[in-house]
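*Asks:* Mind looking at a prediction? Sequence and model below.
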Amino acid sequence: MRIAVAGGTGTVGRPVVERAREAGHDVVVISRSHGIDLTTGAGLDEALRGVETVVDVSNVQTIGKGQSIRFFEKTTRNLLAAEERAGVRHHALLSIVGIDRVRWGYYLGKLRQEELVLAGPVPATVLRATQFFELTLQSLTLYPGPLAVVPWMRAQPVAAADVAAELLRVAEKPAAGRVPELAGPEVMKMAAAVRRAAKVHGPRKLVASVPWPSVAGWRMATGGLLPTGPGPRGTVRFEDWLAKLPESGQLP
């Protein structure tokens, strides 16, 4: 199968590309570094020639509602239009567990992306996943200085490798709409996970857990980002993931 991975150089995109190639698929990586721009549509028509399935793990670094919605609306419309022209048969989207309950800035953009994909011209599958283990290290390096601030949050994080495996599994099947949510093997407080990451791997920082002063913050703290029903669960445990991180600090 010829598969295109939008955002194929990111945290989940890289393992999706690797697994797809290991499975024998012909993989096209859609990213600016490969000369394809989702925000303008440049290079999309050529990239999607002969593609049967698109896996969309594209992302934007923002917490703002406006920027998130603008990015996901523009890139999703461009991608779906190009897929329709190319005759793509399946659009598999990675989204986030709980974004309809925790209506926070960035999540509202992802929710809009889901709406566009499910109502779009290409048959679609939406897989929601919980936060990645990799977020713990990103929380430690987001800002310089000795302090890392993490919101009060009950989470069931999952390894990006497990997300990639499940996303490829659903992408290889016919489109199925919204499928059961993916989560990690255990529930934990996100601040505790970040503290553990700081201790085991570094950088060593004081981790402060603070409530976000909003309804969205209250819902994060009380389990709004946890799955509400049965679904696939990752096999990699957080402690095992930490133990296997390279000393270089580069994410696996």
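*Replies:* Done, it's in. These numbers come from a predicted model, not from an experiment.

*Asks:* From here on, just use CA atoms for contacts and neighbour counts.
*Replies:* Fine.

*Asks:* so what's the residue nearest to Val179 when sequence neighbours are not counted up against?
*Replies:* Leaving aside its chain neighbours, Val179 sits nearest to Leu127 (5.7 Å; criterion: Cα to Cα, 6 or more residues apart in numbering). Leu127 is in contact with Ala92, Leu93, Leu94, Ser95, Ile96, Leu167, Arg178, Val179, Pro180, Glu181, Leu182, counting by Cα atoms under 8 Å, 6 or more residues apart in numbering.

*Asks:* burial count for Pro144?
*Replies:* Using other Cα atoms under 10 Å, Pro144 has 8 neighbouring residues.

*Asks:* Three-state assignment for it, please.
*Replies:* Following DSSP: H, G, I helix; E, B strand; the rest coil, we place Pro144 in the coil state.

*Asks:* hang on, the earlier thing: and the contacts of Leu127, which of them are buried?
*Replies:* Buried members of these, counted by 16 or more other Cα atoms under 10 Å: Ala92, Leu93, Leu94, Ser95, Ile96, Leu167, Arg178, Pro180, Glu181, Leu182.

*Asks:* ok, second structure coming up, stack it against the first:
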Amino acid sequence: MLVAVVGGTGTVGAHAVRALREKGHDAVALSRSNGVDVATGDGLDDALRGAAAVIDTTNLSALSARASVAFFEAGARHLLAAAERAGTSHLVTLSIVGIDRMPYDYYAGKVAQERLVTAGSVPWSIVRSTQFHEFAAQIYRQAAFGPIHLAPRARLQPVAATEVGAYLADVAVGAPRGRAQEIAGPLEEALDRMVADYAGTRGERVWTPSVSLPTKQMKALREGRGLPVGEPRRGDQTYAEWLTSLRE
């Protein structure tokens, strides 16, 4: 089975490609580096030719709601249109747990993306995941002011990106599920502690003060709105185990 993975060189997409190939499927990684851009639609028609399924793991570094909505709406429209023209029978979209409970900033774009996918003509599955273990590392880099690295307070249940990629691969080669079971890590964690522990792996002399950031999104995360509701599919690797793997 041929599966195209949009964002197939990224944090999760690369794991999805690897998992598909290990299961004996043909998987092609699509990214701007090989001439495929969902934001403009460039290269999509050629890239999806013959693909029975498509996994969309596209991401965006911008945090504003306007930029996020514009990016994910454009990407969803182009991908849906190209998949329909190619006769692709399954679109799998990676999303985020809790976005409908906190549709702010970056999450607003994911809400818009989900809305277009569910209304489209291509049979679909949406897989919502909690934040990846790498999220703490991203915060560590982004909220840095010299030797000070802010550690926002929030409640998370982080999951290994490799396990999310494997789950996406399983969903893609099966029948469309609609809203698939969410996936989360095995344990709830405090984001400020995660950032501080990540800092400890780097051997740098830094200060990681815990802060309560005033944005609506971070307030919602502190309230636990980014945690799964009900019983999610649970990954095995804990955040502590992921940190240990960084040292090996």
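*Replies:* Cool, got the structure. Predicted model only: the values in this text are computed from it and were never measured.

*Asks:* hang on, the earlier thing: out of the contacts of Leu127 of structure 1, list just those in strands.
*Replies:* In this view, the contacts of Leu127 of structure 1 that belong to strands under DSSP state E are Ala92, Leu93, Leu94, Ser95, Ile96, Arg178.

*Asks:* show me the contacts for the third one.
*Replies:* With Cα under 8 Å, 6+ apart as the criterion, the residues that contact Leu94 of structure 1 are Val55, Asp56, Val57, Val126, Leu127, Arg128, Ala129, Leu167.

*Asks:* Same question for the second one.
*Replies:* With Cα under 8 Å, 6+ apart as the criterion, the residues that contact Leu93 of structure 1 are Val55, Asp56, Val57, Glu114, Val117, Ala124, Thr125, Val126, Leu127.

*Asks:* Isn't the first one up against Val88?
*Replies:* No - distance between Val55 of structure 1 and Val88: 11.1 Å, which falls outside the contact criterion (Cα atoms under 8 Å).

*Asks:* When the two are compared, which one has more neighbours?
*Replies:* Per other Cα under 10 Å, whichever of Val55 of structure 1 and Val88 has more neighbours is Val55, with 28 against 23.

*Asks:* what about the more buried one, distance to Glu166 of structure 1?
*Replies:* 12 Å (Cα to Cα, to the nearest Å).

*Asks:* circling back to that earlier point, okay if I get the ones in strands among the contacts of Leu127 of structure 1 as a markdown table plus distance to Thr75 of structure 1?
*Replies:* Below are these laid out as a markdown table (distance: Cα to Cα, whole Å):
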| residue | distance to Thr75 of structure 1 |
| --- | --- |
| Ala92 | 15 |
| Leu93 | 13 |
| Leu94 | 14 |
| Ser95 | 15 |
| Ile96 | 18 |
| Arg178 | 20 |
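
*Asks:* ok, so of those residues, who is nearest Thr228 of structure 1?
*Replies:* Ile96 (12.7 Å; Cα to Cα).

*Asks:* biggest separation within the contacts of Leu94 of structure 1, which pair?
*Replies:* Val55 and Ala129 (14.4 Å).

*Asks:* List of residues touching stretch 29-48 of structure 2?
*Replies:* Residues contacting stretch 29-48 of structure 2 (Cα under 8 Å, 6+ apart): 4-9, 13-14, 17, 54, 71-72, 74-76, 78-79, 82-83, 85-86, 88.

*Asks:* let me redo that: stretch 4-12 of structure 2
*Replies:* So stretch 4-12 of structure 2 is in contact with 13-14, 16-17, 27-31, 47-48, 51, 53-59, 161-162, 164-165, going by Cα under 8 Å, 6+ apart.

*Asks:* So which of those residues belong to strands?
*Replies:* Per DSSP E, those map to strands at Ala27, Val28, Ala29, Leu30, Ala53, Val54, Ile55, Asp56.

*Asks:* nearest to Arg153 of structure 2, of the residues you listed?
*Replies:* The closest of these, once distances to Arg153 of structure 2 are taken by Cα to Cα, is Asp56, at 29.8 Å.

*Asks:* which residues touch the closest one?
*Replies:* Val5, Val6, Gly7, Leu91, Val92, Thr93, Leu94.

*Asks:* and if you look at Pro103 of structure 2?
*Replies:* Counted by Cα under 8 Å, 6+ apart, Pro103 of structure 2 has contacts Val111, Gln217.

*Asks:* Grab the longest helix from structure 2 for me.
*Replies:* helix 65-86 (DSSP state H).

*Asks:* circling back to that earlier point, now flag whichever of the contacts of Leu127 of structure 1 is closest to Leu137 of structure 1.
*Replies:* Ile96 (18.8 Å).

*Asks:* hang on, isn't the closest one packed against Val126?
*Replies:* No - with contact defined as Cα under 8 Å, Ile96 of structure 1 and Val126 do not form a contacting pair (9.5 Å).

*Asks:* so what sits against both of the two?
*Replies:* With Cα under 8 Å, 6+ apart, Ile96 of structure 1 and Val126 have no common neighbours.
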